[in-house]
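Trainee: Sequence unavailable; structure follows:
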């Protein structure tokens, strides 16, 4: 599900008693439009027909690279695996890991390429059990983009036979993996040495959003399996939320940042995003909704939020442990949605506005000097925004009015002062100014344009 900026209200302001500069302030109003379900639920079928002996498998020659940013170990996510409550489920997970590169030479009658069948001896796993294992595997391993959200199963006495499927043949998988590995290495090569956790996260976030566009009109893998994968987002540059979330998890793990996928709803539409751990604290991150600017700029309104903040328009599926405690397994709907781990996410220290935003408590001469300096610094780096965070001495509306709408129009004065210090390549266009407000969090972004 994608949140799209689609409406704008233009308001003219006349200011500056001495310079009579006319400023045009653009207030961007966020309007969300559901595009249907944007991650795909796992389907189950009962096996019949060909026996294992009749199926010929071929091993994929390449494997997904395990490259990381220099000095960092990959952050292997095992929350899905660790949530599996018995050895039979863990055996099925481990067996899928071992067989994921073994793919049938020919597609079946439905166009699916089989991955080697797995026999779980001595236990009849239910559809819910198998689905839980598949969800755990996908949750932990976003790099295996060729696995279909589909499995087949059958029983032989007390054994369970499970078959997984690939969207690609072994030969095609080699070609796709080659392109995938190249793209992973390209992205990692852009991460500069010496960046802290926040900077590495933001760089990966911005790089992905700069290269990927949200694919509208997609509701199932029949519309294109790649849109639901890290391959689609990173290599082909188009994805729905599942592709964004998988890519963020994969890439952040390669630069030493723990990252998990979260399932839930956004304004009543199925959605997927991430949580990230920075400095020992967890934060909510929705890269899909940060990729929503109508002018092509990256938003940071969903960059490292608390759970309370993101739940204003997102709802998080329950932890699977809570679901299983509340009912007998046979009574649980096999299609119920859940997460394997949902951290609390209470801190704000690594939120975009707390790291990069300028805190404004009162509007006086020192604040004017501070704002002028901040504008000079960010314009000097050709930044897209000036993020501001307001204190508690005034209401949100009072801060905004005094900065932008009332004499002496302090923010415009600061821009004029900054322009006097900036060279021609970095001077700001003062004829048009865009303000993006978040009254709930007492934050505001000023979008900069350059001459």
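Mentor: In hand now; what should we look at? Predicted model, so just to flag it, every value in this text is computed and none were measured.
Trainee: For the rest of this, base every contact and every neighbour count on C-alpha atoms.
Mentor: Noted.
Trainee: mind listing what's buried in the helix or strand harbouring residue 184?
Mentor: Using DSSP states H and E, residue 184 maps to helix 170-189. Neighbour counts using 16 or more other Cα atoms under 10 Å place 170, 173, 174, 176, 177, 180, 181, 183, 184, 187, 188 of helix 170-189 among the buried residues.
Trainee: Can you lay out these as TSV showing distance to residue 245?
Mentor: TSV is the format used below for these (distance: Cα to Cα, whole Å):
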residue	distance to residue 245
170	26
173	22
174	24
176	20
177	19
180	16
181	18
183	17
184	15
187	16
188	17
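Trainee: returning to what we had before: give me the helices and strands touching the helix holding residue 184, please.
Mentor: strand 102-107, helix 241-254 (3 or more Cα pairs under 8 Å, 6 or more residues apart in numbering; DSSP states H and E).
Trainee: Also compute the angle for the first one relative to helix 170-189, please.
Mentor: I take that to be strand 102-107. Orientation check (axes from the mean of the first three to the mean of the last three Cα atoms, to 10 degrees): strand 102-107 against helix 170-189 gives 130 degrees.
Trainee: here comes the other one, which I'd like you to weigh against the first:
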């Protein structure tokens, strides 16, 4: 029985493994398992179910996907489901078995996930008011993250970023995150509100970066709450330079001249 080890840590999710696309095609290729992987839906759901339950093992359908190819499917599941916390790597076997490893004990993951779920319910009840349009809801989420979350600059500079900073838990509970945490917190909150959105990655300022693509009134816009949040927080100040902008606007920004976008 053959096996393959996949080191799929959160940082590696923002490496450029796929071709870059203009804005109008991102929506057609991102975040839709039915459209993108119609031949792998069963395996997608099996992997998703196992990871959402923090299971140490899972399975995939060998008639749908090879054990050599299932790594990209695992990546996709984690990228599209921000409720999955602390996934680190996987070992896949040719008989359809997957061994998952996490960066935290299962007891800690279960505890933090419960705390996160409770906080999301509480937060949305607080910031989303009756009569809000989808635009109002997106803005409320953007403003909340910019004003309450601090970029984990200290650990970023030391190359000691903790697992929490890559997650929605880090952003919403610990109030400290890097771009992954901001993006996944946005993704989690928008998912809960039923607003179509996608996790997008690429390059900015010469390094890997992540942000969101959001659909409003049949149009797609980019939103980058990380870059609207200055490293040195100014209380009560919210930036909107990267709030619901087009791909051209995104690329024209001085600090993101080298940015390319990709979606999987």
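Mentor: Nice, I can see it. Keep in mind that what you see is a predicted model, and the values were worked out from it rather than measured.
Trainee: about what we covered before: need the winner for burial among the helices and strands packed on helix 170-189 of structure 1.
Mentor: Most buried of those, by mean neighbour count (mean count of other Cα atoms under 10 Å): helix 241-254, with a mean of 27.
Trainee: Check which helices and strands it sits against.
Mentor: Using 3+ Cα pairs under 8 Å, 6+ apart, helix 241-254 of structure 1 sits against helix 170-189, helix 197-211, helix 230-231, strand 259-266, strand 269-278, helix 287-290.
Trainee: let's see it at 7 Å
Mentor: helix 197-211, helix 230-231, strand 259-266, strand 269-278, helix 287-290 (3 or more Cα pairs under 7 Å, 6 or more residues apart in numbering; DSSP states H and E).
Trainee: For residue 219 of structure 1, which of those is the nearest?
Mentor: Ranking these by distance to residue 219 of structure 1, with Cα to Cα as the measure, places strand 269-278 first at 10.3 Å.
Trainee: against structure 2, where does the closest one fall?
Mentor: Matched against structure 2 by TM-score structural alignment, strand 269-278 of structure 1 falls on residues 207-216.
Trainee: again, but for stretch 396-408 of structure 1
Mentor: So stretch 396-408 of structure 1 sits over no part of structure 2, by TM-score structural alignment.
Trainee: returning to that earlier point: could you check the angle helix 197-211 makes with the helix holding residue 184 of structure 1?
Mentor: Going by the same axes, to 10 degrees, helix 170-189 of structure 1 makes 130 degrees with helix 197-211.
Trainee: Report the distance from helix 170-189 of structure 1 to the chain centre.
Mentor: 20 Å (Cα atoms, centre = their mean, to the nearest Å).
Trainee: What's the average distance for it when superposed on structure 2?
Mentor: For helix 170-189 of structure 1, the mean distance to aligned residues of structure 2 following superposition is 1.6 Å (mean Cα distance after the TM-score superposition for structure 1).
Trainee: what range in structure 2 matches that helix?
Mentor: Helix 170-189 of structure 1 corresponds to residues 106-125 of structure 2 when matched by TM-score structural alignment.
Trainee: Which residues does the matching stretch contact?
Mentor: 54, 85, 169, 173, 189 (Cα atoms under 7 Å, 6 or more residues apart in numbering).
Trainee: To which residue of structure 1 is the last one aligned?
Mentor: In this case it means residue 189 of structure 2. In structure 1, residue 189 of structure 2 lands on residue 251 (TM-score structural alignment).
Trainee: how many neighbours does residue 67 of structure 2 have?
Mentor: Applying other Cα atoms under 10 Å, we find 22 other residues in the vicinity of residue 67 of structure 2.
Trainee: didn't it look like it was pressed against residue 95?
Mentor: No. With contacts counted by Cα atoms under 7 Å, residue 67 of structure 2 stays clear of residue 95, the gap being 8.1 Å.
Trainee: who touches both of those two?
Mentor: Here residue 67 of structure 2 and residue 95 share no contacting residue, scored by Cα under 7 Å, 6+ apart.
Trainee: Distance-wise, check residue 175 of structure 2 relative to residue 247 of structure 2.
Mentor: For residue 175 of structure 2, the distance to residue 247 of structure 2 (Cα to Cα, to the nearest Å) stands at 29 Å.
Trainee: quick one, what contacts residue 145 of structure 1?
Mentor: 229, 230, 231.
Trainee: Quickly note the distance from the aligned partner of residue 49 of structure 2 in structure 1 to residue 118 of structure 1.
Mentor: When structure 1 is aligned by TM-score structural alignment, residue 49 of structure 2 is paired with residue 98. Look at residue 98 of structure 1 and residue 118 of structure 1: by Cα to Cα, they are 10 Å apart.
Trainee: The contacts of stretch 106-125 of structure 2 into CSV, with extra columns for distance to residue 208 of structure 2?
Mentor: Formatted as CSV, the contacts of stretch 106-125 of structure 2 follow (distance: Cα to Cα, whole Å):
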residue, distance to residue 208 of structure 2
54, 27
85, 21
169, 21
173, 24
189, 23
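Trainee: which element is residue 240 of structure 2 on?
Mentor: Counting by DSSP H and E, no helix or strand carries residue 240 of structure 2.
Trainee: quick check: angle from the helix holding residue 184 of structure 1 to helix 241-254?
Mentor: When the same axes, to 10 degrees is applied, the directions of helix 170-189 of structure 1 and helix 241-254 differ by 60 degrees.
Trainee: In the stretch 1-150 of structure 2, what residue spans correspond to helices?
Mentor: In the stretch 1-150 of structure 2, the helices defined using DSSP state H, counting those that start in this stretch lie at 23-29, 33-36, 41-52, 70-80, 106-127, 134-148.
Trainee: what sits against the residue nearest to residue 276 of structure 1 when sequence neighbours are not counted?
Mentor: Nearest residue to residue 276 of structure 1 in three dimensions, chain neighbours excluded: residue 259, at 4.4 Å (Cα to Cα, 6 or more residues apart in numbering). By Cα under 7 Å, 6+ apart, the contact list for residue 259 of structure 1 reads 249, 252, 253, 274, 275, 276, 277.
Trainee: Translate residue 198 of structure 2 into the numbering of structure 1.
Mentor: So residue 198 of structure 2 corresponds to residue 260, using TM-score structural alignment.
Trainee: Could you tell me how far that match is located from residue 123 of structure 1?
Mentor: Applying Cα to Cα to residue 260 of structure 1 and residue 123 of structure 1 gives a distance of 30 Å.
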